[in-house]
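K.L.:
Below is the structure, and that's it, no one-letter string:
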């Protein structure tokens, strides 16, 4: 691919977002996979080109597909956008697609996932049903198999290499790599969420989504939390473990609970209306009723 992990001279390497992008590019280069690859353009770190094999045991298994990833300025606090350049019969070519890892569903994105996790998830999404998905295509299995056979000779005008050549280079680099080419797993949140994302996410009010997005910090606000999120990403297995438990809460000291209840009761009693006021009101009501009866009977 006609890209490089070196930062251009005008790149602000002090930016947490830029440092995160460079680290991800270096991690993908140093730990290659025989099934996919991605690199940023030399002229624009926010535009990446990816190439991946189709998922095994599927109509796409013989295919090799190329596409683009566009990172937002606030990456990774906000998710990237994806589009395929190679016709594949599952997604429209050169059109942004709707995924639970893309900019169409910012509420499901987690900053720790990164490009590698997105590529692994993207392969799994190819086997899902279209169900009216934005950028999805309804085609027959025969058409998808034919496009898979034709996809290996696709050549990106920017990368100037065929898909087959790019994947062959990935295989060679993986064999030469000192570290093992172990793959990452699709995060558990995506395994459970992508099948019904079109039903559940479609019904979500846009105002709620906007509030959630606006509440996220941006990497340029100077906060340490945003900088930490921007620079941190999971390099091997980004899936969240289900057996992670919260530490137990400390037990209260003897007598603490009783004191707390007493304080609460005292506070509640102080907020209530005094009993003598209630009695005075009742007496006034009775007196007024007696006066009204006296006036009526006197007539």
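P.N.:
Arrived safely. Just so it is clear, the model here is predicted, and its values are computed rather than measured. Numbering: from 1, shown residues only.

K.L.:
C-alpha only now, for contacts and for neighbours.
P.N.:
Fine.

K.L.:
can you map out the helices along the stretch 151-299 of the chain?
P.N.:
Ranges of helices in the stretch 151-299 of the chain, per DSSP state H, counting those that start in this stretch, are 163-176, 188-193, 197-200, 206-214, 224-231, 256-271, 275-298.

K.L.:
putting a second one here so we can go through both:
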């Protein structure tokens, strides 16, 4: 597969190329690191174990570095491919200021700083930093066998890779590179679980606060209202007043009856004349 062509215009690519050139021009005898020809965001590294009396003193450890698309704003992640007895093989490791917040990674740090930190963290308590539980003899045995371990992608053993690195570094004085005190280590899935746990705790605290605001002390109980407790408007029945008939009304009624009788008499008389 031919090498992929990258543009150096973006800040991320410029930073990656700058770090790769710096590691090449200022090589360290304790580690080597370089990006793949096909992907600048994927690196391989070979790391020498911490000095004696560390059980990893004779060990050479190979692994991968993955740079996020927003590097260096986000930290790189690492995977050890060589068994060491300290880190689980092919398990992603993150570096950050806090073991639970990788967003606090300092952009001023880089791959070199991270590799120096990894090397120093190898001698820390594995149980404390989420490492593998194994005794010193097992770690020493793996360290002695690590030089023959070969990366299939690189096509070289750890011993050959570090020998080439030592030749590049020369016989100059080996300086000690310090690790920032704020830099911590943790596994990525542990960071995710911790972040989720914190979110759940925050939600629980919000719910508890709402409960306290609604009903301090004993929880409030809503009593159902009976029909007798519901306010209603009472409608008073209206009394119909019956007015006594006046004398005028009585006279009018009698006049109407008289006229009616007269009309009936005239009609009957008219009919009788036709019959006779």
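P.N.:
Arrived safely, thanks for sending. On a predicted model such as this, the values are computed, not experimentally measured, just so you know.

K.L.:
Got a TM-score for the two of them?
P.N.:
After superposition, the two chains reach a TM-score of 0.63 (TM-score structural alignment, normalised by the length of structure 2), with 193 aligned residues with a Cα RMSD of 2.9 Å.

K.L.:
out of everything not next to it in sequence, what's closest to the residue nearest in space to the middle of structure 1?
P.N.:
The residue lying closest to the centre of structure 1 (Cα atoms, centre = their mean) is residue 109, at 0.7 Å. Distance criterion Cα to Cα, 6 or more residues apart in numbering; nearest residue to residue 109 of structure 1, sequence neighbours excluded, is residue 101 at 5.6 Å.

K.L.:
what does residue 54 of structure 2 give?
P.N.:
Distances taken as Cα to Cα, 6+ apart place residue 123 nearest to residue 54 of structure 2, at 6.7 Å, with adjacent residues excluded.

K.L.:
how close does the counterpart of the one you found in structure 1 get to residue 177 of structure 1?
P.N.:
When structure 1 is aligned by TM-score structural alignment, the residue opposite residue 123 of structure 2 is residue 127. Distance, residue 127 of structure 1 to residue 177 of structure 1, by Cα to Cα, to the nearest Å: 30 Å.

K.L.:
Which of the three states applies to the counterpart of residue 112 of structure 1 in structure 2?
P.N.:
For residue 112 of structure 1, the aligned position in structure 2 is residue 108, judged by TM-score structural alignment. In three-state terms, and counting by DSSP: H, G, I helix; E, B strand; the rest coil, residue 108 of structure 2 is coil.

K.L.:
re earlier: show me what contacts the residue nearest to the centre of structure 1?
P.N.:
78, 79, 100, 101, 102 (Cα atoms under 8 Å, 6 or more residues apart in numbering).

K.L.:
Swap in 10 Å and give it another go.
P.N.:
Shown in contact with residue 109 of structure 1 (Cα atoms under 10 Å, 6 or more residues apart in numbering): 76, 77, 78, 79, 80, 100, 101, 102, 103, 118, 189, 190.

K.L.:
can you count the residues close to residue 95 of structure 1?
P.N.:
15 (other Cα atoms under 10 Å).

K.L.:
pretty sure it is in contact with residue 84, am I right?
P.N.:
Yes. Residue 95 of structure 1 is within contact range of residue 84, at 7.1 Å (criterion: Cα atoms under 10 Å).

K.L.:
sorry, back to before: can you get me a residue count around the residue nearest to residue 109 of structure 1?
P.N.:
26.

K.L.:
who touches it in this structure?
P.N.:
Contacts of residue 101 of structure 1 (Cα under 10 Å, 6+ apart): 78-82, 107-110, 113-114, 117-119, 121-122, 190, 194.

K.L.:
Is it in a helix, a strand, or coil?
P.N.:
coil.

K.L.:
which secondary structure elements does whichever helix in structure 2 runs longest contact?
P.N.:
Across structure 2, the longest stretch assigned as helix under DSSP state H is helix 247-275. Applying 3 or more Cα pairs under 10 Å, 6 or more residues apart in numbering; DSSP states H and E, we find helix 247-275 of structure 2 packed against no helix or strand.

K.L.:
Check the offset of it from the chain's centre.
P.N.:
Counting by Cα atoms, centre = their mean, to the nearest Å, helix 247-275 of structure 2 is centred 105 Å from the centre of its parent chain.

K.L.:
Tell me where the stretch 51-200 of structure 1 has strands.
P.N.:
64-70, 81-84 (DSSP state E, counting those that start in this stretch).

K.L.:
what's the matching range in structure 2 for the last one?
P.N.:
By that I understand strand 81-84 of structure 1. So strand 81-84 of structure 1 sits over residues 77-80 in structure 2, by TM-score structural alignment.

K.L.:
quick one: contacts of that stretch?
P.N.:
Under Cα under 10 Å, 6+ apart, the answer for stretch 77-80 of structure 2 is 43-47, 61-68, 86-95, 111, 114-115, 118, 187-188.

K.L.:
distance from that stretch to structure 1 after superposition?
P.N.:
In the superposition with structure 1, the aligned residues lie an average of 0.6 Å away from stretch 77-80 of structure 2, counting by mean Cα distance after the TM-score superposition for structure 1.

K.L.:
tell me which element residue 44 of structure 2 falls in.
P.N.:
Take DSSP states H and E as the rule and residue 44 of structure 2 turns out to sit in strand 42-48.

K.L.:
mean per-residue distance, that strand to structure 1?
P.N.:
Mean for strand 42-48 of structure 2 is 0.4 Å (mean Cα distance after the TM-score superposition for structure 1).

K.L.:
and that strand, which stretch of structure 1?
P.N.:
The aligned range for strand 42-48 of structure 2 is 47-53, by TM-score structural alignment.

K.L.:
next one: that stretch to chain centre, how far?
P.N.:
For stretch 47-53 of structure 1, the distance to the chain centre is 19 Å (Cα atoms, centre = their mean).

K.L.:
buried set for it?
P.N.:
Neighbour-count burial for stretch 47-53 of structure 1 flags 47, 48, 49, 50, 51, 52, 53 (criterion: 16 or more other Cα atoms under 10 Å).
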